[in-house]
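A.B. asks: Need a 3D model of the sequence below.
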Amino acid sequence: MEKDILEILEFDKIREKLADLSPSTLSKERALHLTPSYVPEVVEKSLEETDEASVLLEKEITTPLGETYDIRPLLKKAEKDSTLSAREFLDLANSLDTYKKMHHYFEGEKHLMYPVLEELSALIVPQDSLIDRIHRVFDDHGEVKDSASLKLSRIRTQKETVKSRIRRSFQHILQDKDMAPYLQDAIITQRNGRYVVPVKEEYRYKFSGIVHDRSSTGQTLFMEPMVSVELNNDLAEMTAAEKQEIQEILRDLTEEVKKTVEVTRNNCHLATELEFIFARARLALSMKAVKAVRSKGQVLDLRKARHPLIPEDKVVPVSMTLGKTFNILIITGSNAGGKTIAIKTAGLLSLMNQSGLFIPAADGSSLPVYDHIYAIIGDEQSIQDNLSTFSSYITQLVSFLPTVGEKDLVLLDELGSGTDPVEGAALAQSVTEYLQMKGAPAIITSHFSEMKKLAYETRGIQNAFVEFDEKTLAPTYRLIIGVAGNSNAFNICRRFGMPDVILGRAIQLKNESPLHNMDEVMERLNRQSREIAKEKEETMKTLTQAEQLKNQLESARDEFYQRKDSILEKAREEAESMKRDLRVQSESIIKDLKKSASALSREKLGDKISEVRGRVNGIAVPGKENRRDPLPKEDIKKGTWVYIDTIESEGSIVSVSRNQVTVRCGLIQVKVTPDHLFKAVKPKKETFKNPYAHKKAPMTRSVTAVHTELNIIGKTVDEAIPEVDRFLNECFMAGVSPVRIIHGKGTGSLRRGVQDYLRTLNFVTEFHEADPANGGAGVTEVYF
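C.D. replies: Here you go, the predicted model:
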């Protein structure tokens, strides 16, 4: 993108808005140097980043942002072996802490919600060692801690001891009544790093000490008592040693920074990029902007687009298309009616989109990625080069016309103006035809009637006009595509008080013009267009109401089905409970029957018991309503993916034999009649893996509604039996055998209760403890 295009379309002001929303010096710098990209993949990724950041700002309580600084100068300083200052180390530590926060922010579920941002943050390398080292050396105020080194700790301890001795010696002087007349004040202060007392000037020779300073009036001398000179000397030496040790600590720490300078610099770059992404997101939210849909082909479709630099309460949204049925749009209409704003909006929004920014427009707006955007807008007269307005315009025009192509966008304001109207109109037509021949998308503003006529007569070129309200004699700034407009020059002159005599003569001359009929046609088409627009608006209102009614009906239907399912589910659970209670009662009766029916033969007794159990198990329980379409007979063939209502599972038909169909559901095969087969919701190709392909195959596999094992560890016998009963019924109906009941070892009471219950079930042929490798006494395997 050429630099002058960014200036012409005022993209620099968008950069400034973006910089104001950027949190750090580096991200502000990044914003002010933002340039659009012409690579579709780069543009799409940038828009995805902005999209995720916008969602995060609206949904999350916290963000990955924090306190960062421009650490580039201090990194260069470290590379040159210049010792860093305490302030620089603190800025570095705060920045490194934020980089670490950014790296860890998207861990957990957030990496699924924000994959693009997580991919960027994952590249940041946490520098825990360097962070800890800096924090061990400095406190929150930037002072070097005593614990920074053993030597520093020892020096400061000794220093405090000396200070304490100095204070005691000074206290003796201050409390000495003989010394009191000599002192200006009974205080201890410092001069040149040495402790002193204020002595009256007239007693300087009576006070034994060294003068280090005097007051501004000269009446007070700050003197160091001779008794504390040695102590002050010791203190000075320790202070010097302290400074030397601190300097050594800072040099060592600077060396640590130097070792990781490349990692730190890369982290700084990545963190700046994240900050810049969130600045783009904040700009999108502040503008109520949307992500433009990536256009298929070179279609520009802006819906209710707003110029981002015009206040929201003053801007009039415009809608325009380009690249669907026409590649060139010619906008006509009155002066100050919004023609230039319309083409600037199209150009600026295209630049924003290709910079990873959202655009202030309605949802559904789409933009292509242009290779170049060429624009000639406004008075570009070059005084320095001694060029007129027209000459400057032509100079810019010829700079790109030879190379313009199908993937470029051309914006031309008042093409052909600034010269003889006849020659200008001819030139404007010729340039327009050339752009159409090259297939270059273009939006052109013009006042020439010849250009309106060209658009009406030429396929691929379309008229548009900015509406003018003839009642108020003012533009509405609405852009209407499909119809050409007129300049409304006379109406504007009347509005601004042009004398009637002049206007009358101008209208007379206009009526004598051979193109007068064209203006009448324009006016008639404008009226028709307004009528059509009004009818369209009413139609859209009707469609909206119909859509709302449809949504209400669908919601009511869904609510009805939910209530129906809830009632059926409750009834099914109650029926299951009744059936379970009945089975328990029947088994009790059967036990009594066994005890009292010793006279009956064993065979007859067994048949009678089987009959009673069969009748209990045969009690029908209402199931969930199946709303799937029946499977056509021609689809009942091997390989078809089907739904089985009896087990509420999907599977693939393995074989068909007369009135019986074998279906594989995961690891099991089920045989059912065709009337239990229905169309699957989402047909798919079954992928079957050999469960024995690995050395340690998992003990359990599941299909949609049937499991092959039940875990009841921690439950009482009374709590476990209903679950065991339901589990065994489902497995028996699905044809699954054997199954496993995991009850654990414990005291053995749960195992005995379950196994006692299994003995009462006639459809259980065998059960026993699992082998030691599969759970031993903690698991019971059941066969049907």
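
A.B. asks: Please count neighbours and contacts with C-alpha atoms only from this point.
C.D. replies: OK.

A.B. asks: State whether residue 32 and residue 16 are indeed in contact, as I suppose.
C.D. replies: Yes - if you go by Cα atoms under 8 Å, residue 32 and residue 16 touch, sitting 6.4 Å apart.

A.B. asks: who has more neighbours, these two?
C.D. replies: residue 32 (18 against 15; other Cα atoms under 10 Å).

A.B. asks: residues contacting the residue nearest to that one when sequence neighbours are not counted?
C.D. replies: Distances taken as Cα to Cα, 6 or more residues apart in numbering put residue 15 closest to residue 32, at 5.1 Å, once the chain neighbours are dropped. Contact analysis of residue 15 by Cα atoms under 8 Å, 6 or more residues apart in numbering lists 31, 32, 33, 34.

A.B. asks: Most neighbours of all the residues you listed, which one?
C.D. replies: Neighbour tally across the contacts of residue 15 (other Cα under 10 Å): the maximum, 25 neighbours, falls on residue 31.

A.B. asks: And it, how far from residue 275?
C.D. replies: 10 Å (Cα to Cα, to the nearest Å).

A.B. asks: now for the host helix or strand of residue 257, which elements pack on it?
C.D. replies: In this assignment (DSSP states H and E), residue 257 forms part of helix 229-259. When contacts are defined as 3 or more Cα pairs under 8 Å, 6 or more residues apart in numbering; DSSP states H and E, helix 229-259 packs onto helix 72-79, helix 128-137, helix 150-175, strand 194-200.

A.B. asks: quick one more, to check against the first:
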Amino acid sequence: MEERLYRTLEFDKVIHQLLENASSSLGREKIEQLTPTTDVEEARVRQQLTFEGFTVLRLKGSVPFGGIRDIRRGLARAKLGASLSPSELLDIAGTVYGGWRLRRFIESLLEQHELPLLADMAVQIERLQKVEDDILACIDEHGVVMDSASPALSQIRSQIRATEGRIKDRLENIIRSTSYQKMLQESIVTIRGDRYVIPVKQEYRHVFGGMIHDQSASGATLFIEPEAVVQANNQVRELRFKEEREVERILQILTGMVAEHVEVLDHNVKILAEFDFTFAKASYAHRIKAVQPKLNDKGYIKLKKGRHPLIPLQEVVPIDVEIGQTYTSLVITGPNTGGKTVTLKTIGLHALMAASGMHIPAEEDSEMAVFSGVFADIGDEQSIEQSLSTFSGHMTNIIRILGQMDANSLVLLDELGAGTDPTEGAALAMSILDHMYQLKARVIATTHYSELKAFAYNRPQVLNASVEFDVETLRPTYRLLIGVPGRSNAFAIAKRLGLPEVIIEDAKQHVSIEDKNVENMIASLEENRLAAEQDRARTEDIRKEMEKLREQLEQERADFAKEKNHLLQKAEEEAARSVAKARKEADEIISELRKIAQEEQIGIKEHRLIEAKKKLQESVPSFEREKERKKKQTGKETLKVGDEIKVLSIGQKGEIIADLGNQEYQVQLGIIKMNIKADDLMLLKSGKKKEVVPYTRVKMSTETVRPELDLRGYNIEDALQEIDKYLDNAVMSNLHQVSLIHGKGTGVLRIGVHNFLKKHRSVKSFRLGGQGEGGLGATIVELK
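C.D. replies: Here you go, the predicted structure:
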């Protein structure tokens, strides 16, 4: 696709916004090279990568890209045998570590979430631990080669420090001497040209001998290296040369090690660039509230509440557009500044973004085609250098488009036929549209010509559309109305502005009967559309109110049943206490009767005593509780695999994982699976429809507990309740170590969590997180 198309549709501005979301120059370079693909499968892979990146950001909020640098120039120099600088080597070590940390970050998510494309990228990052360790063992964080880099360097620097110490001692003795103090400008030791010197007054220059290395601006002060330290300074100079040679030798060794792994490092960099690029797209999608579109190669576009990505959310007016199935061309009419051009650019931008792997700012279930080419003639394209008129500029563009387009192209034409005689312009516009229509390309054109309204009616796959105009406020609403051509509002606007009625009526006499009929038809369509929208809005309000009342009634029924059961349970407990008291008294009486019978030789049959006691036991009242009502199920709400349900007999929530037939289902309750009849299940939330396969073929997987619990934003009381439930589930899932994320903050939540963990039955030990584990913002818990 041509570069100027990106400027015409403002895709270059979208790229500029995308650049702001990159974390490194690696990602920015990938973004600057981004172009839409014409292959639908490649576009799907790009979209899936962005979706997986979006999922990671939704779960974690950010991705660790710290330490990663563009080291390709250093790698190229190492490959050629040039010695790398300490800072270049540090960048390589940081990139090696940063890449490995990113790989571990992605792999930590794979146990709970499916991220196949990111996982495949992460596994390609190699560790290269020795390269990192050897570099960091020789160079500190400031880019200085350390004494420990080699025994020779350590010895040389030790000699330098010792010799410099002797020099300073001799010079200190000179400046402290009373005989020399009057000769010194200041009693200090300083350095000039890597030599230790003292500031001497001009008139005493010959007293000290040695060498003059500098003088003050006035010439009154000379910086002299006394003869007593010249030899020692020479020794320091020689040691410095040795130090430089040893440092260079060390850097050459490290560079050689890098050169041995240059291909692996280069591949790591490419993967890291792809990661940064992917998460930049994901971050941008989150920023503009975009969604992953469905993609096709059939030329079908379906935008639901599509928004222009460069217009602020609070200002943009979403549009609904569908083209490519029942009709292939759309003719949009309406007033200037009504939003026609924005509509064209929105559709064109969505096509380019979708083919580039970027999510589009629209609602779920939007669908975009991947075209073989996107062409646009929008705005004033006249060339000043070629002295072309507006009309000529447009025609030049259209001729170029006609020569390049095919049946799988998207063509966007703004103000087709404008800039010339209206009659000829309209005729030319219709012929151009007819030619593109015959080629079966997807065409969206805007126009002022009323003749094109009739053109759309006479073609089965061409549809009229318009941008809405409010005559009352004399302002456009920017809404796109599909199937309704735009009306001429000239008379209505003139009347609202105060033009005399007699002039307006006279003007109407000059309008042809055909034009009047068309305007009347359009007015009728608009009235019907408004009435339909009002009816639909009222119906929706009634539906929402009925749904609200139904939910309220269900809640009241549930509350009533709960209160009834509570009262019955209370009555049972009260009765049980009374019977227990009576039983105790009866036991005492029976015991006394046995004692009396034994003493007085009175015969009492034991079985009668036992029967009497049994009757007393059975006298405890029992009340039948009202079962929780199932939600009324309609044909669309029948239970299916994936539904969230509640098992009424045990009060436990779960999910249906298999349909066993005969109104029996297998449900997952935590880590437990049970077979439950349908009449013991209450539907809580309908899940996505899943393909139901015979029970014997269903492969079950045990639901696992995540290895971390995020408590940020909780108060202490709620956090402790969440921790208690979470630790129980973790123990049942055989987790030996979990992480509690409480954040740093004021430390109140952390202290409360630690006090709770000290007393918890399932906790063996706990500690604050280390590097890569959240630090002071997380607590690592070891379970029994």
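
A.B. asks: still on that earlier bit, my guess is the residue nearest to residue 32 of structure 1 is in a helix, correct?
C.D. replies: Yes - the assignment for residue 15 of structure 1 is a helix, going by DSSP: H, G, I helix; E, B strand; the rest coil.

A.B. asks: Give me the aligned partner of it over in structure 2.
C.D. replies: Correspondence of residue 15 of structure 1 to structure 2, assessed by TM-score structural alignment: residue 15.

A.B. asks: ok, residue 81 of structure 2 - contacts?
C.D. replies: By Cα under 8 Å, 6+ apart, the contact list for residue 81 of structure 2 reads 255, 256, 259.

A.B. asks: swap in residue 723 of structure 2?
C.D. replies: Per Cα under 8 Å, 6+ apart, neighbours of residue 723 of structure 2: residue 709.

A.B. asks: Tell me where the stretch 251-400 of structure 2 has strands.
C.D. replies: In the stretch 251-400 of structure 2, the strands defined using DSSP state E, counting those that start in this stretch lie at 294-296, 301-306, 319-323, 329-333, 367-369, 373-377.

A.B. asks: Likewise for the stretch 501-650 of structure 1?
C.D. replies: So, for the stretch 501-650 of structure 1 - with DSSP E, counting those that start in this stretch - the strands run 641-644, 649-657.

A.B. asks: Would you mind pulling up the elements that the first one packs against?
C.D. replies: Using 3+ Cα pairs under 8 Å, 6+ apart as the contact criterion, the elements in contact with strand 641-644 of structure 1 are strand 649-657, strand 677-679.

A.B. asks: Format the ones you listed as TSV; extra columns: distance to residue 292 of structure 1 and mean neighbour count.
C.D. replies: Formatted as TSV, these follow (distance: least, Cα to Cα, whole Å; neighbours: other Cα atoms under 10 Å):
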stretch	distance to residue 292 of structure 1	mean neighbour count
strand 649-657	40	19
strand 677-679	39	21
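
A.B. asks: quick one, which of these is nearest to residue 754 of structure 1?
C.D. replies: The minimum distance between residue 754 of structure 1 and these falls on strand 649-657, with 27.9 Å, by Cα to Cα.

A.B. asks: Where does the helix or strand just after that closest one end up in structure 2?
C.D. replies: With elements assigned by DSSP H and E, the helix or strand that comes after strand 649-657 of structure 1 is strand 660-665. Counting by TM-score structural alignment, strand 660-665 of structure 1 falls onto no part of structure 2.

A.B. asks: Strand 660-665 of structure 1 versus strand 649-657: what angle between them?
C.D. replies: Relative orientation of strand 660-665 of structure 1 and strand 649-657, computed by axes from the mean of the first three to the mean of the last three Cα atoms, to 10 degrees: 140 degrees.

A.B. asks: List of residues touching strand 660-665 of structure 1?
C.D. replies: Residues from elsewhere that reach strand 660-665 of structure 1 (Cα under 8 Å, 6+ apart): 649-656, 669-674, 703.

A.B. asks: Return the member of those nearest to residue 185 of structure 1.
C.D. replies: Closest approach to residue 185 of structure 1 among these (Cα to Cα): residue 703, at 94.3 Å.

A.B. asks: Can you tell me what the closest one aligns to in structure 2?
C.D. replies: Using TM-score structural alignment, residue 703 of structure 1 pairs with nothing in structure 2.

A.B. asks: just to revisit the earlier point, now for residue 31 and residue 275 of structure 1: what residues contact both?
C.D. replies: Counting by Cα under 8 Å, 6+ apart, the residues touching both residue 31 of structure 1 and residue 275 are residue 22.

A.B. asks: ok so, going back, could you look over the helices and strands packed on helix 229-259 of structure 1 and pick the most buried one?
C.D. replies: Among those, strand 194-200 has the highest mean neighbour count (mean count of other Cα atoms under 10 Å), at a mean of 23.
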